[in-house]
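In: below: sequence and its predicted model.
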Amino acid sequence: MEEKKGLRVGFVGDSILYGWAVAPEAACWRVFQELAGMNVVCDGDVNPLALPGGTLPDLVTRTPRLVARYGPQLVFVCAGANHYDGDGTLSWPYGMTEAELFRLFYRLFADLTHAGCKVVWLGLPPFEACGTDQEIPRNLSQRIAGFCADQIWDSCYVTDCMMRDPSWNAGGGRFYDNLAMDIHPNTAGQVCIAECCAAWLRQQNGLSW
């Protein structure tokens, strides 16, 4: 791990990676910083690379400027959830097709790559009503990865990390207080995202740039 400590890491996305609805110290990017001993992009207690309520057009517009300012080398991305309803149906903004959305994903990843970042796609988070197997967000995440394969360095799906826990959805949710209603991961969910990213990093023996 020593050779990786000098890397500057960013978490690009919406309220999930911002750490909405948990204490600042419980946000996934902050927990990852503690777990991995990495230099993580922050502005005080805020992750400036994540925008609560952010959509793909928002992120495509703002991310290049912020990447130029903060200079991350390794970027974890979890975005797109604000375009889907709780059943995993593309619902916002009205009229956007899946093809258009996938092209926005491609542009976001391409902008990051062209800025010199290594991009790790964390996939879409669990959707409330997709069942315990979360087949819809998992399939969507894999399709997005396939469409953007030449711009993504690697994928590490946070939904799969959560589902490895046999009680992840028990009694309303281990990582969400009530998966049938909640939008945001609770503290345990934020820790799981951080652990997923830290575990991915540990697997990268001989990480080179």
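Out: Received, thanks. Note that the structure is predicted; figures quoted are calculated from it, not measured.
In: from now on I want contacts and neighbour counts done on CA atoms only, so please keep to that.
Out: OK.
In: give me the number of residues near residue 118?
Out: Residue 118: 21 surrounding residues under other CA atoms under 10 Å.
In: got another, please set it beside the one above:
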Amino acid sequence: MINPARPTLVALALAGALLAVGCSSTETAQTPVSEGGPDWVDRPQSAYDDGGTTAIYAVGIAANNPNPASRRAMAIGRGRTELANTLNILVQGMVEDYQSTNRDFYEGMDTASSLEMWSSISRQVTDQVMSGSQHVDSWRDPGTNTEYVLMMLEFNNVISAYKDKMEASFRRDQTRERIKVDQEAMMGRLDEQLDALRGRDASAVIEDFKLGG
């Protein structure tokens, strides 16, 4: 079991994702955190590797709401938005990495088609795996009555969904004759990419895909 409050939390500087989620990010900057809060409160996006389990985390924040249930629901919703934006950027980077590493597969694909592929697969993966996101911790700042929630998504679920959507994309592209390479070869290269990702620290993987700005 991952401990979301453990002191070895690895913070990620996800500038692109932070800009995409202005509402909760702005509130993070404007709402000072009282002493005594858990470590994750000050780290809007992060990743853990713990006991062989890798997960992506995001923090949702809600303030100025006197209703505890409503405040908690709002924070969870914002945490899911943060998580989805992080995931969207991550998957786009994974697709781009696959294409750039295997240029021989995509010689006939123009830039517009490549961008369409990145966007489509990222959206599909995000839609599929976000239902598995979990609310794993919460904290209310007694000084400001601000609610913080920690949302989590297991990285293995992301990899599985990414593989499914990439393989479906291979089949569609061959049907449209946009690529003329044996599917088995493409899937073999995909497995190589995923094996490399599974063997790395989550924070390093995410930083590689330009989430650090």
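Out: That came through fine. Everything numeric in this text was worked out from a predicted model, so none of it was measured.
In: give me the TM-score for this pair.
Out: Superposed pair, TM-score by TM-score structural alignment, normalised by the length of the first structure: 0.26. Supporting alignment: 84 aligned residues with a CA RMSD of 5.0 Å.
In: from residue 129 of the second structure, how far out is residue 74 of the second structure?
Out: Going from residue 74 of the second structure to residue 129 of the second structure by CA to CA, to the nearest Å gives 20 Å.
In: let me redo that: residue 202 of the second structure
Out: For residue 202 of the second structure, the distance to residue 129 of the second structure - CA to CA - is 17 Å.
In: and for residue 92 of the second structure?
Out: 15 Å.
In: got the buried residues for stretch 161-173 of the second structure?
Out: Across stretch 161-173 of the second structure, burial judged by 16 or more other CA atoms under 10 Å covers 161, 162, 163, 165, 166, 167, 170, 173.
In: out of those residues, which sit inside helices?
Out: Those of these mapping onto helices are 161, 162, 163, 165, 166, 167, 170, 173, per DSSP state H.
In: count the neighbours of the nearest residue to residue 191 of the first structure once chain neighbours are set aside for me.
Out: Using CA to CA, 6 or more residues apart in numbering and skipping the chain neighbours, the partner closest in space to residue 191 of the first structure is residue 28 (5.7 Å). When neighbours are counted by other CA under 10 Å, residue 28 of the first structure registers 30.
In: what's the answer for residue 196 of the second structure, then?
Out: Neighbour tally, residue 196 of the second structure, other CA under 10 Å: 11.
In: biggest helix in the second structure by residues?
Out: Ranked by number of residues, the top helix in the second structure under DSSP H is helix 68-101.
In: buried set for it?
Out: Neighbour-count burial for helix 68-101 of the second structure [16+ other CA under 10 Å]: 71-96, 98-99.
In: can you name every helix or strand that that helix contacts?
Out: helix 15-20, strand 45-50, strand 53-62, helix 111-129, strand 146-154 (3 or more CA pairs under 8 Å, 6 or more residues apart in numbering; DSSP states H and E).
In: could you rerun that using 7 Å?
Out: strand 53-62, helix 111-129, strand 146-154 (3 or more CA pairs under 7 Å, 6 or more residues apart in numbering; DSSP states H and E).
In: with that, I have no additional questions.
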